[in-house]
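S.K.: Quick check, what structure comes out for this input:
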Amino acid sequence: MTWMVTGGAGYIGAHVVRALRDAGLTTVVLDDLSTGFDRFVPEGVPLVRGSITDGATVTDAIREHRVTGVIHVAGFKYAGVSVQRPFHTYEQNVEGTVTLLRAMRDADVDRCVFSSSAATYGTPDTDLVTEGTAVAPESPYGESKLIGEWLLRDAEVAYGLRHTSLRYFNVVGSGSEDLFDASPHNLFPLVFDMLYRDATPRINGTDYDTPDGTCVRDYIHVADLALAHVEAARRLDAGSPTEPVYNLGSGRGSSVREIMDTIREVTGHDFEPELAARRPGDPARIVASGELAARDLGWEMRHDLRDMVASAWRARVAAGDGYPTR
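M.R.: Presented below is the predicted three-dimensional model:
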């Protein structure tokens, strides 16, 4: 059996690929390298350079490598930017998923693990998000991920696709020093880049109704996330029952102040963050329960916040001057 990982040369996808390889599962990567890096793909794992929006390339990759299942990680992942680029977001995340599912159907590939997002919930009215929490996305990105879940559901009805979708908030850390998060929009790489430039990181809002007054968010280690994708793939291979959606959450979250303090301690950069006013629309606390995923996917938080920061920092230091700033 061969699993194709779309977006497998990116930060999250590359961790999934390595976890599949370590589990003894045959893997092929499809990635257009728009945000990924060919050096992230392990030696011996085929890399097909192409977009999920290119039906011919997707179909050829599935047939040539005898793909039996797809872990769909590829997509345009920047929620804030998606507000300014809605058409691009829908083209990549919705049309791309349609193209992928059509190619899978035509090749009789009947299992799919979808890398969804907790952005489907928008700003929930509860401080602990479960799979039963109402979805109300507030960006084209969140909307496109929800539509992706609907497309999988429709494909199940139409031709028996077996699938599950994994929703999560903030992915951090590194499972290997040669894999780093190069996103220009994620907190860890933003703060690390500022420290490299001797700039001072900022905390937006210190008067929230939280223990230390700063926002609390759900952070999970990328290696833990990758293992959940592997277990989901295994369950689909085995024909075991799966829920349509699983949250991958910490159940407690971490505050921005906690993160800054941990970064200062781990990196040795002695800084005091600038304190700024709240940003409009930032809720005080958003944390997800991972109980359902723990029951079915062996989900657990194997890494604490210090592990997350330390592993991410080691990868950033290892990248050195070769670290991209796009």
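S.K.: C-alpha only now, for contacts and for neighbours.
M.R.: Will do.
S.K.: residue boundaries of the strands in the stretch 101-250 of the chain?
M.R.: 111-115, 162-167, 170-172, 202-204, 216-217, 219-221, 245-247 (DSSP state E, counting those that start in this stretch).
S.K.: quick one: which of these is nearest D270?
M.R.: D270 lies closest, by CA to CA, to one member of the strands of the stretch 101-250 of the chain: strand 202-204, at 14.0 Å.
S.K.: Contacts for that closest one next, please.
M.R.: Under the contact criterion CA atoms under 8 Å, 6 or more residues apart in numbering, strand 202-204 has outside partners T214, V256, R257, P273, E274, L275, A276, A277, R278, R279.
S.K.: Please, a ChimeraX command that selects the buried ones among the residues you listed?
M.R.: A single ChimeraX command selects the buried members of these (16 or more other CA atoms under 10 Å):
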select :214,256,257,273,278
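S.K.: quick check, nearest of the contacts of strand 202-204 to D198?
M.R.: Proximity of the contacts of strand 202-204 to D198, judged by CA to CA, is greatest for P273, which lies at 12.1 Å.
S.K.: Let me know how buried the closest residue to I220 other than its chain neighbours is, in neighbour terms.
M.R.: Spatially, and ignoring its direct neighbours in sequence, I220 is nearest to V171 (5.2 Å; CA to CA, 6 or more residues apart in numbering). A count of neighbours around V171, defined by other CA atoms under 10 Å, yields 21.
S.K.: Second input sequence below; structure requested for side-by-side comparison:
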Amino acid sequence: MAKILVTGGAGYIGSHTVKKLGEAGYEIVTYDNLSTGSAEAILYGKLVTGELNDTEHLAQIFAQHQFDAVLHFAASISVPESLEKPLAYYYNNTCNVVNLLNCCQEFGVNQFVFSSTAAVYGEIKESPVPESSPTLPINPYGQSKLMSEKIIRDYAQASDLKYVILRYFNVAGADSSGKIGQMGKKAAHLIKVGCDAALGIRPSASIFGTDYPTPDGTGIRDYIHVEDLASAHVDALAYLEQKETSQILNCGYGTGYSVREVLSKIREISGVNFQINETPRRPGDPACVVASGDKVRELLGWHPQHNSLDEIVSSALAWEKKKLSQPYLV
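M.R.: So this is what the prediction gives:
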């Protein structure tokens, strides 16, 4: 079975993907600086602690293991933080892609799966949004990811590299077996925040903007269960092992829920009427982001197994409860 390098494999999405890869029989090396991830979340393979800007160390790992493919998750992901620290985002999200591709070139790794984002589309004009929609990011996070996509595409044109770029929509939920979940201390995803409010970890949850041009005035997003997203990466890897063409694919269900609907669902499932604050819009947040996911299903044979808001919220809530009872997970 192939040997895979997973950068950022100790993080939220990366760790769920490592679990799926391990279950599928792949040999895995995770490379992570553990700034937001956790070593305990890696259930398969070997962990190497390191920085992507440490090019000497990175090259040593490539030389030692002779990888067949790279799955690249390591990145900074907060839209508000990217507005405050744009240079840090371009450095970590974009410059480090060059470092990684240099190693791929030097050591003959020609299969690459890249973790991108729906933020590359910016203020979306059509919904659901297809992969052919214009890419006009409205924040440095989205821009840093789009620049990375372009770098990968340019390098692929000049080499034997084949890639699958997966543009994520809003990822939530936790492993259905309860072994792993969202462990980041600074995680600010809506469902994570709502679950924390329901469990008394936070005093409240907030709605940022109630005047969007949507049915209830709050932003609409396409929420995808983290296990389904992890499966899409395994499917992408299998695709690259069999096909000759590179692809850019949306990863979402094609169904949108508003912020108000999501928080109401968390209240319903938790049975807790936690406080919800209504505040002004945040800079850089579009009104509605829903995926057209037909292409990923058709080309990768991806079959989501957890495409239910109830299941997403229930699994996230169960994980946060587990963390309360087992503090070492935090």
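S.K.: After superposition, what's the TM-score here?
M.R.: Once superposed, the chains reach a TM-score of 0.93 (TM-score structural alignment, normalised by the length of structure 1), with 322 aligned residues with a CA RMSD of 1.8 Å.
S.K.: circling back: so what's the residue nearest to I220 of structure 1 up against?
M.R.: Contacts of V171 of structure 1 (CA under 8 Å, 6+ apart): Y219, I220, H221, V222, L225.
S.K.: Whatever residue of structure 1 lines up with L240 of structure 2 and R111 of structure 1: what is the separation?
M.R.: In structure 1, L240 of structure 2 lines up with L236, judged by TM-score structural alignment. Using CA to CA, to the nearest Å, one gets 6 Å for the distance from L236 of structure 1 to R111 of structure 1.
S.K.: Check L100 of structure 1 too.
M.R.: Distance, L100 of structure 1 to R111 of structure 1, by CA to CA: 12 Å.
S.K.: Overlap in contacts, these two.
M.R.: With CA under 8 Å, 6+ apart as the test, L100 of structure 1 and R111 reach no residue in common.
S.K.: Tell me which of the strands of the stretch 101-250 of structure 1 lies nearest to G69 of structure 1.
M.R.: strand 111-115 (4.9 Å).
S.K.: Looking at L236 and R111 of structure 1, which is more packed in?
M.R.: Counted by other CA under 10 Å, L236 of structure 1 and R111 do not tie: R111 has more neighbours, with 24 against 20.
S.K.: still on that earlier bit, looking at the contacts of V171 of structure 1, spot the one nearest S183 of structure 1.
M.R.: Among the contacts of V171 of structure 1, and counting by CA to CA, the member closest to S183 of structure 1 is V222, at 13.9 Å.
S.K.: how about whichever residue in structure 2 pairs up with E149 of structure 1, what does it touch?
M.R.: In structure 2, the residue paired with E149 of structure 1 according to TM-score structural alignment is E149. Contacts for E149 of structure 2 (CA under 8 Å, 6+ apart) come out as S116, I165.
S.K.: mind checking how far E149 of structure 2 is from G142 of structure 2?
M.R.: 11 Å.
S.K.: just V129 of structure 2 next, same as before
M.R.: V129 of structure 2 sits 15 Å away from G142 of structure 2, going by CA to CA.
S.K.: Compare the two (neighbour count), which wins?
M.R.: Shown here are V129 of structure 2 and G142; by other CA under 10 Å, G142 has more neighbours (27 against 20).
S.K.: Identify the residues contacting that one.
M.R.: V79, T117, A118, A119, V120, Y121, G122.
S.K.: Out of those, who's the most crowded?
M.R.: Result: A119 is most packed of the contacts of G142 of structure 2 (other CA under 10 Å), 28 neighbours.
S.K.: That one against P140, yeah?
M.R.: No - using CA atoms under 8 Å, A119 of structure 2 makes no contact with P140, being 9.4 Å away.
S.K.: about what we covered before: so which pair among the contacts of G142 of structure 2 is furthest apart in space?
M.R.: Among the contacts of G142 of structure 2, V79 and Y121 lie farthest apart (CA to CA), at 13.5 Å.
S.K.: show me what contacts the aligned residue in structure 2 for E258 of structure 1?
M.R.: Correspondence of E258 of structure 1 to structure 2, assessed by TM-score structural alignment: E261. Contacts for E261 of structure 2 (CA under 8 Å, 6+ apart) come out as none.
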